[in-house]
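>>> the following comprises the amino acid sequence and a computationally predicted model.
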Amino acid sequence: MRIADATTFESTLDFAKEQDRLDPLSRFRGKFHLPTDASGKPLIYFCGNSLGLQPKQTEAYIQQELNDWANLGVEGHVDATNPWMPYHESLSAQMAKIVGAKSHEVVIMNTLTVNLHLMMVSFYRPTKKRYKIIVETDAFPSDKYAVRSQIKHHGFDPDAGLIEWKPRPGEQLCRLEDLEALMQTHGKEIALVMVGNTNYYSGQYYPIDQITTLGHEHGAKVGIDLAHGVGNIQPNLHENGPDFAVWCTYKYLNSGPGSLGGCFVHERHANNKDINRFTGWWGHNKQTRFNMRHEFDPIPGAEGWQLSNPPILSMAAIKASLAIFEEAGMDNLREKSIKLTGFLEFLIDSLKDDRISIITPRNPELRGCQLSITVREATKDFHQKLTDAGIISDWREPDVIRVAPTPLYNTFEEVFEFVTRLKRILN
C-alpha cells in the first residue's frame, strides 16, 4: 500500500495515523533527537528550514574524531579511523547525490556567504558595460549584502548595479516571464544572475534550468543559492548547468548551528586554471601540497576553490547526517515531502477561514516542503500563541509564518495536530 496523494486526503486524525503507518520512511524519525516540552512530550518541530534537528548518531561521529585526536595527535591526519587529510573527500559523493552533481563538482568548505564571495570572485567579472547583477527581490539579506559589496568592490554604484526581479503589484510570487523581460531590457549589462532557488520568505522554487538557459543566452554567468533548497528539493545541478551554486548544511541537512557550507562548480570550469580566484593551500595540487615552495596549482574541480584544511569536528556532524540521507534516498524524501506538505495545504484549505492565506505556490513542483502562511492582521503575538501551544515554527515580518514539515522526522499526525491547534487559536 502507498501513502495517499492530494486527490484522496481526508481531514481526520485516523487518516493521518494511517498515512504514518504506511510511510516507508517513518523509521527515520527515531534517528533524531526531538525537542520536548517541560513534561517531556515532543514539540511539533516545523522549523527545519531554519535549523535541522540533531541526528542521534552525530554524537558518536564527533566522539570518534575526538578519540582519535586524543590518542593520535597529529598522526590522526593519516592514521585516524577516518583520516583527516582526505576527510572532506568522503563527503563529496553523498553530497553530490543530494544536489544532482558529479563528485568532483562538489566540495564542503567554509560557510555559505564566504563561499558566495569566493564564487563571485571567479564568476562575477564586471566590465564598464556589463557589470550588473540580478537577484530576486526577497533574496535572503546576506545574499544582497554580499552582492552589493561585490559591485562596490569593483568600483560600481550598488544602487545602479543591482537589479531586482520582483513580483507584480499585488502579487507575492515572481514570474519567469518578468525575469525574461528584465534580461531583454538589461541583458547586455548583466554580468551575473544570482538567484536563491527556493525563496526563504515565500517558499517559491525557481526553475534552475530555465534561469540558467536564460542567463547564458544573454552572456551572463549564473549562480544559485541553495540554502533553502539543499536536502529539500532536487536541484539537479549538473544537468541544469549553472556555473556555480552555494549552500549551508545546517537547515535541511541537519549538521548543527553555523556548520559548514557547500559549493558546486560545474565541470565545464573544472580544468580552467586561468579562472580568477582567491587561493589557499588546500586548493593546491595534492601531490605537491606539502612542498611549500611551489606556485599555486589548483586541483581540478570544486576542490580547487578550497582555502584551508577542513574543520574535522564540524565535518563529522555533516558526515553523520549525510549517512542518513544516503540511507533514505532523496527520491524517497522528495516523494514524501510533496505528500506531507500537500496534506498540510489540504487541511489549511479545509478550515475555510478567509483570514488565512498561503503565499507559497500551489503547484508542488514549484515549492519545497515549506508553506508560508499569512494570517490577516496578525502580529508576532499570534506566532507566540503557536509557540505556547507546542509548535516550533518561524515568524517573518511583516505577517508570515513559515511552516516546514520535514520528511525525515515529521509525521502526518503532526501536520494534523498543527492545524488543529491553529484552528483553536484562531477561534
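The structure has been received and is ready for your questions.
>>> rest of the way, CA atoms for contacts and neighbours
Fine.
>>> regarding the spatially closest residue to residue 322 that is not a sequence neighbour, what is its secondary structure?
Of all residues not flanking residue 322 in the chain, residue 94 sits nearest, at 6.4 Å (Cα to Cα, 6 or more residues apart in numbering). Assigned by DSSP: H, G, I helix; E, B strand; the rest coil, the conformation of residue 94 is helix.
>>> here comes the other one, which I'd like you to weigh against the first:
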Amino acid sequence: MNLENNLIFAKAQDDADELKDFRKQFLFPKHIDKEFIYLCGNSLGLQPKVAKEVLNSQLDNWANYAVEGWFDGNEPWMFYHKELKKLMAPIVGASPDEVCPMNTLTVNLHLLMVSFYQPKGKRFKIIMEGGAFPSDQYAIESQVRFHGFDPRDAIVEVFPREGEDVLRTEDISAKIQENGDEIALVLFGGINYYTGQWYDMEMITKVGHSVGAIVGWDLAHAAGNVPVKLHDWDVDFACWCSYKYQNSGPGGISGIFVHEKHFGNSKLNRFAGWWGYQENKRFKMQKGFVPEAGADGWQISCTQVMPMALHHASLQIFEKAGFITPLRIKSIALTEYLEFIINQVNKELDIDQYKIITPQNSKDRGAQLSIIAKQKGKQIFDGLIESHILGDWREPNVIRLSPVPLYNSFEDVYLTGQALLKVSKQILKSN
C-alpha cells in the first residue's frame, strides 16, 4: 500500500477498519473539555466503559451476599478466577490450566523465581537484557542475593552493540552459549519497555534450553499486544500485568503461566498459601501443603475480586474482537503508518530531528514506537500534551507513542503527525 500523509487517506483506512467500533467502548481523558489523542496504552490502557458496571455488580454482590458471596450468586468468588483463565489463555498461547490471574507483576515474578531459579554448583547465573525495566532488575538482583551470590558475578546482561539501539538475536544466543553450563535461568522481557523491541522469544527459549537452562519471560509489554505462543514455544514460565494493553485498571491483576510439563514436578520450590491448596479440600484446613493442579497451585491469597472483575470486563472485549490475530493485523498497519508520518515530519522540518529506535521490521516490534528527539525533546513532548496528544516521556530524550488497535485510529496517527510538525517548528524555530 502507498501511504499518504493526509486526512482523506487516514479516514479511508478507518472506514475500512473492521475493528473501528471497539473505540466506542472506551473512555478517553479530556483536557479543557477536549479529548486527548491517547497514545500511551503501553503504560496504562484506557478504561472500558463497562468498568463501572462490573464493579457495581460486584459491590452489589458484596452488599447482598456478604461472606456468602464466595459461594452464592451468578459469579461465586470462590471460582471466579476460572472464568478469567478461559479468556487469558488465548492471549498468551496457553491452555487454561497453564494460566492464573493473581497478585501483581513483580510479586509474581518473585514467586516464580522461587520455583524456577534453583542455582546448583557452577550453574548459578541469570542471563537478562541490559536496560530491563527497573522492577525486573531489582527483583533479579534481590533473588540472586537471597541465594548468597554477588549480582556482579551471577547476573549477565546482554547489551546492544556499540552504536546500535536494539539487541541482535545472534548476540543473545552467543551470550547464552558462551556461559553455557553456568546458566541457571534465562529471563527476558518479551518486549523491551524503552526501545519497544520484541525479542525472538521462540529462538531464545530454544537456545536457553539447549544449554540446560530454565527460560522465563516478563510479558508486561507483550501480553495483549503481540501474538505469543508460550505453550508451543516450550516456555517454562511467564508473568505479566493487565493494565497496559489489556486495559484492566491501574495496578490491575497480574497473570502467570507455568508450562504443563512442570505440573508434576514435586522438586519445585514454591511459597505456598491456602488458595494454592487443592481446591476440593481447601476448607478442611489441614496441615501439609498439597498444591492445586496446574498454575492455580501457585496462588497464595484468595481471589482479588474487584481487580479480577475489571480484568474480566476487558478480556471479554478481547474475545469479541477475536483475540490477538485481528488486533495484530491492525497494530502493524497503525505502527507502519506512524513510522511513515514521523519520517514525513522530518522531511517537512528538513532536518533529521526524530530517530525511531524501535526495530523497523514489524515482526520485531509491537504497538509502540520509541522516538529520540534530538533537540528540545521534553519541550516538544510538553507541547504535544498542550495539543491534546498524550504519549509517554522517557529520559533522557525518548518519546514513546503507542497506537493501540482496540481504540486508536489512523486519524489519530495523522493528527499526531500534524501536531508534532507544528510544535516542532514552533519550538525549534524559537531556539
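Cool, got the structure. Predicted, not measured: the structure shown is a model, and the values here were computed from it.
>>> the residue nearest to residue 322 of structure 1: neighbouring residues, count only.
Residue 94 of structure 1: 20 surrounding residues under other Cα atoms under 10 Å.
>>> that one corresponds to which position in structure 2?
Mapped onto structure 2 by TM-score structural alignment, residue 94 of structure 1 lines up with residue 87.
>>> contact partners for that match?
Listed by Cα atoms under 8 Å, 6 or more residues apart in numbering, the contact set of residue 87 of structure 2 reads 315-316, 319.
>>> from residue 378 of structure 2, how far off is it?
Distance, residue 87 of structure 2 to residue 378 of structure 2, using Cα to Cα, to the nearest Å: 39 Å.
>>> trace residue 120 of structure 1 over to structure 2, please.
Superposed on structure 2 with TM-score structural alignment, residue 120 of structure 1 falls opposite residue 113.
>>> before we move on, which element is that match in?
helix 105-116 (DSSP states H and E).
>>> what sits up against that helix?
With Cα under 8 Å, 6+ apart, helix 105-116 of structure 2 has contacts from 102, 135-136, 139, 143, 185, 214, 218, 220, 237-241, 253-256, 268-271, 298.
>>> that older thread, want to throw the contacts of residue 87 of structure 2 into a markdown table with neighbour count?
Putting the contacts of residue 87 of structure 2 into a markdown table (neighbours: other Cα atoms under 10 Å) gives the following:
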| residue | neighbour count |
| --- | --- |
| 315 | 24 |
| 316 | 15 |
| 319 | 14 |
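>>> can you get me a residue count around the aligned partner of residue 307 of structure 1 in structure 2?
Residue 307 of structure 1 maps onto residue 300 in structure 2 when the alignment is built from TM-score structural alignment. By other Cα under 10 Å, 18 other residues sit near residue 300 of structure 2.
>>> correct me, but residue 300 of structure 2 touches residue 278?
No - taking contacts as Cα atoms under 8 Å, residue 300 of structure 2 lies outside contact range of residue 278: 11.7 Å.
>>> what stretch of structure 1 does the helix or strand that comes right after the helix holding residue 113 of structure 2 fall on?
As assigned by DSSP H and E, the chain's next helix or strand after helix 105-116 of structure 2 is strand 125-129. Strand 125-129 of structure 2 corresponds to residues 132-136 in structure 1, going by TM-score structural alignment.
>>> what's the average distance of that stretch to structure 2?
After superposition onto structure 2, stretch 132-136 of structure 1 sits on average 0.7 Å from its aligned residues (mean Cα distance after the TM-score superposition for structure 1).
>>> buried ones in that stretch, by neighbour count?
The neighbour-count check on stretch 132-136 of structure 1 (16 or more other Cα atoms under 10 Å) flags 132-136 as buried.
>>> what does it rub up against?
Counting by Cα under 8 Å, 6+ apart, 126, 144, 147, 151, 160-166, 174, 189-196 sit against stretch 132-136 of structure 1.
>>> now it, how far from the centre of its chain.
19 Å (Cα atoms, centre = their mean, to the nearest Å).
>>> make sure residue 249 of structure 2 is indeed in a helix.
No - secondary structure of residue 249 of structure 2 (three-state DSSP): coil, not part of a helix.
>>> give the contact list for it.
44-47, 242-243, 307, 310-311.
>>> from residue 41 of structure 2, how far off is it?
11 Å.
>>> residues in contact with the equivalent of residue 191 of structure 1 over in structure 2?
Aligned counterpart of residue 191 of structure 1 in structure 2: residue 184 (TM-score structural alignment). For residue 184 of structure 2, the contact set (Cα under 8 Å, 6+ apart) comprises 117-120, 123-126, 212-214.
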